[in-house]
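J.: quick one: sequence and predicted model below, then my questions.
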Amino acid sequence: MSAWQQIGGTIAAEFSDLPDLVELTRVCIRLLIAALLGGILGFEREQKGKAAGIKTHMLVSLGSAIFVLIPLQAGVQPAELTRVIQGIVSGIGFLGAGTILKADTEDRVRGLTTAAGIWMTSAIGMTAGLGHEASAVLCTLLALLIFAAMPRLMRLIEKE
């Protein structure tokens, strides 16, 4: 075997995590859905003038999806996957904490909804990455409903 054949074989082996068209399609669908759903939530936040917008939400969702997808491809056991999920949730907590600002007055805190939205976006990304795309879509729709309906409901309550 020539050196070039060895190099070619090594390169092919390094890209063997997507061995066929079925697996490539499965990975693409999960990652694209995660990014799309994150983008939908990010678009809503960006339209409201919030600091974390489309790109942030897309990256959070996509990152969370790949963090659970790769261990699944590697064949990790469910107990090990729960540790991966715990790590993602902790890491996202730090990211979300960066969006929370305390105002000058003692009772005014800003960014909690953005932090919660980032946390939810990560959960949606993990859900898509695990192959539960319908559940991820449902969670996205519920989050959009909360973003849209709760401010209106709170204004109604405050008027009374």
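T.: Alright, I've got the coordinates.
J.: going by C-alpha atoms from here, please, whenever you check contacts or count neighbours.
T.: Fine.
J.: spatially central residue for this protein, please.
T.: Residue closest to the mean C-alpha point of the chain, counted by CA atoms, centre = their mean, is residue 61 at 1.7 Å.
J.: list of residues touching the helix or strand that one falls within?
T.: Secondary-structure assignment from DSSP states H and E places residue 61 in helix 54-74. Outside helix 54-74, the residues within contact range by CA atoms under 8 Å, 6 or more residues apart in numbering are 17, 27, 30-32, 34-43, 45-46, 81, 84-85, 88, 118, 121-130.
J.: before we move on, back to that, could you measure from the residue nearest to the centre of the chain over to residue 150?
T.: 23 Å (CA to CA, to the nearest Å).
J.: cool, residue 42 as well?
T.: Residue 42 is 17 Å from residue 150, by CA to CA.
J.: neighbour count winner among those two?
T.: A direct count of neighbours by other CA atoms under 10 Å for residue 42 and residue 150 places residue 42 higher, at 26 against 12.
J.: next, the contact list for that one, please.
T.: 52-58.
J.: so which of these comes closest to residue 112?
T.: Of all those, residue 112 sits closest to residue 52, with 11.7 Å by CA to CA.
J.: sec struct for the closest one, please.
T.: Three-state call for residue 52 (DSSP: H, G, I helix; E, B strand; the rest coil): coil.
J.: can you tell me how far it is from residue 44?
T.: Distance from residue 52 to residue 44, by CA to CA: 10 Å.
J.: what comes up buried for the helix or strand where residue 39 lies?
T.: In this assignment (DSSP H and E), residue 39 forms part of helix 21-47. By 16 or more other CA atoms under 10 Å, the buried positions in helix 21-47 come out as 27, 29-46.
J.: another one to put next to it:
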Amino acid sequence: MKFLHTFQLYDFLDTLVSLFTAFVFGTLIGAERQYRQRSAGLRTNVLVSVGAAAFVDLGNHLTGTDGSVRVVAYVVSGIGFLGAGAIMKEGMNVRGLNTAATLWASAAVGACAGADLVAQSAAVTVFVLAGNTLLRPLVNAIDRIPLNVHSSEASYEIVVTTDGLRAAEIREALDERLEAAKYPVRETEVAYRSEDNVEIIATLVPLAVDAAELDRVAADLARMPGVRHATWNVSALE
């Protein structure tokens, strides 16, 4: 058997150390993700870390450093595709970016372990855990800061609810008032919920606006005959 001629105990032990290192550090990262009830939890992060370590270790044993370098490049791009599957877009909201980034980082941990860089693998693990835990209070504090509409570029929508018979008239009036306020419209969508319920949604070109001006535009439209409701919304840019 070819195995009897190619098997070397030292190389095998070296591989075991790499895989064990990737398993332990992947478990640490995955345990934190599992505790947070993320879609990519303990097992996924461990498998990504161990898989990356196995591929890099294989390249290193077959062709040396050059082989492991080439494998690392493929691991990076391959995990990118895996992470893309964890990202979901729901309207203006994007979910799963942190999960995808954590998978990418787990692969980096495994790649370091596969290259016999155990200390570097441990360091990456520490920083990944710090990013997912220690930075959480800072993120929460920043998220609680109100959006400054005077200095921030964001996505603004003006929504007017009317009936089907007056939809064209209201849409024209909406465009006229926004043009008078010097707010360019990126697109205007008319959503027919029913004959008596039509929503006209004007999305502005992302820029800083004066909230009071948009309040006046919405109030002016709300006074028009046939308009049931007029308001505006703001959301941060992606």
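T.: Noted; the coordinates are in hand. Bear in mind that the values here come from a model prediction, so they are computed numbers and not experimental data.
J.: got a TM-score for the pair?
T.: Between these two chains, after superposing, the TM-score reads 0.84 (TM-score structural alignment, normalised by the length of structure 1); 145 aligned residues with a CA RMSD of 1.5 Å.
J.: which one is the aligned partner of residue 101 of structure 1 in structure 2 nearest to, not counting chain neighbours?
T.: The alignment partner of residue 101 of structure 1 in structure 2, by TM-score structural alignment, is residue 88. Distances taken as CA to CA, 6 or more residues apart in numbering place residue 95 nearest to residue 88 of structure 2, at 5.1 Å, with adjacent residues excluded.
J.: state the distance from residue 212 of structure 2 to residue 117 of structure 2.
T.: With CA to CA as the criterion, residue 212 of structure 2 and residue 117 of structure 2 are 58 Å apart.
J.: the two: which has the busier surroundings?
T.: Shown here are residue 212 of structure 2 and residue 117; by other CA under 10 Å, residue 117 has more neighbours (15 against 9).
J.: which parts of structure 2 are helices?
T.: 2-6, 9-35, 42-63, 65-84, 97-114, 118-133, 136-143, 167-180, 211-222 (DSSP state H).
J.: which secondary structure elements does the fifth one contact?
T.: In other words, helix 97-114 of structure 2. The contact analysis (3 or more CA pairs under 8 Å, 6 or more residues apart in numbering; DSSP states H and E) places helix 97-114 of structure 2 against helix 9-35, helix 42-63, helix 65-84, helix 118-133.
J.: that helix aligns to what range in structure 1?
T.: Against structure 1, helix 97-114 of structure 2 falls on residues 112-129 (TM-score structural alignment).
J.: buried residues in the matching stretch?
T.: Neighbour counts over stretch 112-129 of structure 1 (16+ other CA under 10 Å) mark 114-129 as buried.
J.: now stretch 139-149 of structure 1
T.: Of the residues in stretch 139-149 of structure 1, those buried (16+ other CA under 10 Å) are 139-140, 143-144, 147.
J.: what does that stretch correspond to over in structure 2?
T.: Going by TM-score structural alignment: stretch 139-149 of structure 1 matches residues 124-134.
J.: what's the answer for stretch 38-45 of structure 1, then?
T.: Residue span in structure 2 matched to stretch 38-45 of structure 1, by TM-score structural alignment: 26-33.
J.: chain center to that stretch: distance?
T.: 19 Å (CA atoms, centre = their mean, to the nearest Å).
J.: what's the distance between the aligned residue in structure 1 for residue 13 of structure 2 and residue 32 of structure 1?
T.: Per TM-score structural alignment, the equivalent position to residue 13 of structure 2 in structure 1 is residue 25. Distance of residue 25 of structure 1 to residue 32 of structure 1, given as CA to CA: 10 Å.
J.: quick one: contacts for residue 5 of structure 1?
T.: Counting by CA under 8 Å, 6+ apart, residue 5 of structure 1 has no contacts.
J.: that one corresponds to which position in structure 2?
T.: Residue 5 of structure 1 maps onto nothing in structure 2, by TM-score structural alignment.
J.: same check, this time on residue 74 of structure 1
T.: Taking TM-score structural alignment, residue 74 of structure 1 has residue 62 as its aligned residue in structure 2.
J.: distance to residue 202 of structure 2 for the helices and strands packed on helix 97-114 of structure 2 - can I get that in JSON lines?
T.: Listed next are these as JSON lines, based on distance: least, CA to CA, whole Å:
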{"stretch": "helix 9-35", "distance to residue 202 of structure 2": "39"}
{"stretch": "helix 42-63", "distance to residue 202 of structure 2": "42"}
{"stretch": "helix 65-84", "distance to residue 202 of structure 2": "31"}
{"stretch": "helix 118-133", "distance to residue 202 of structure 2": "37"}
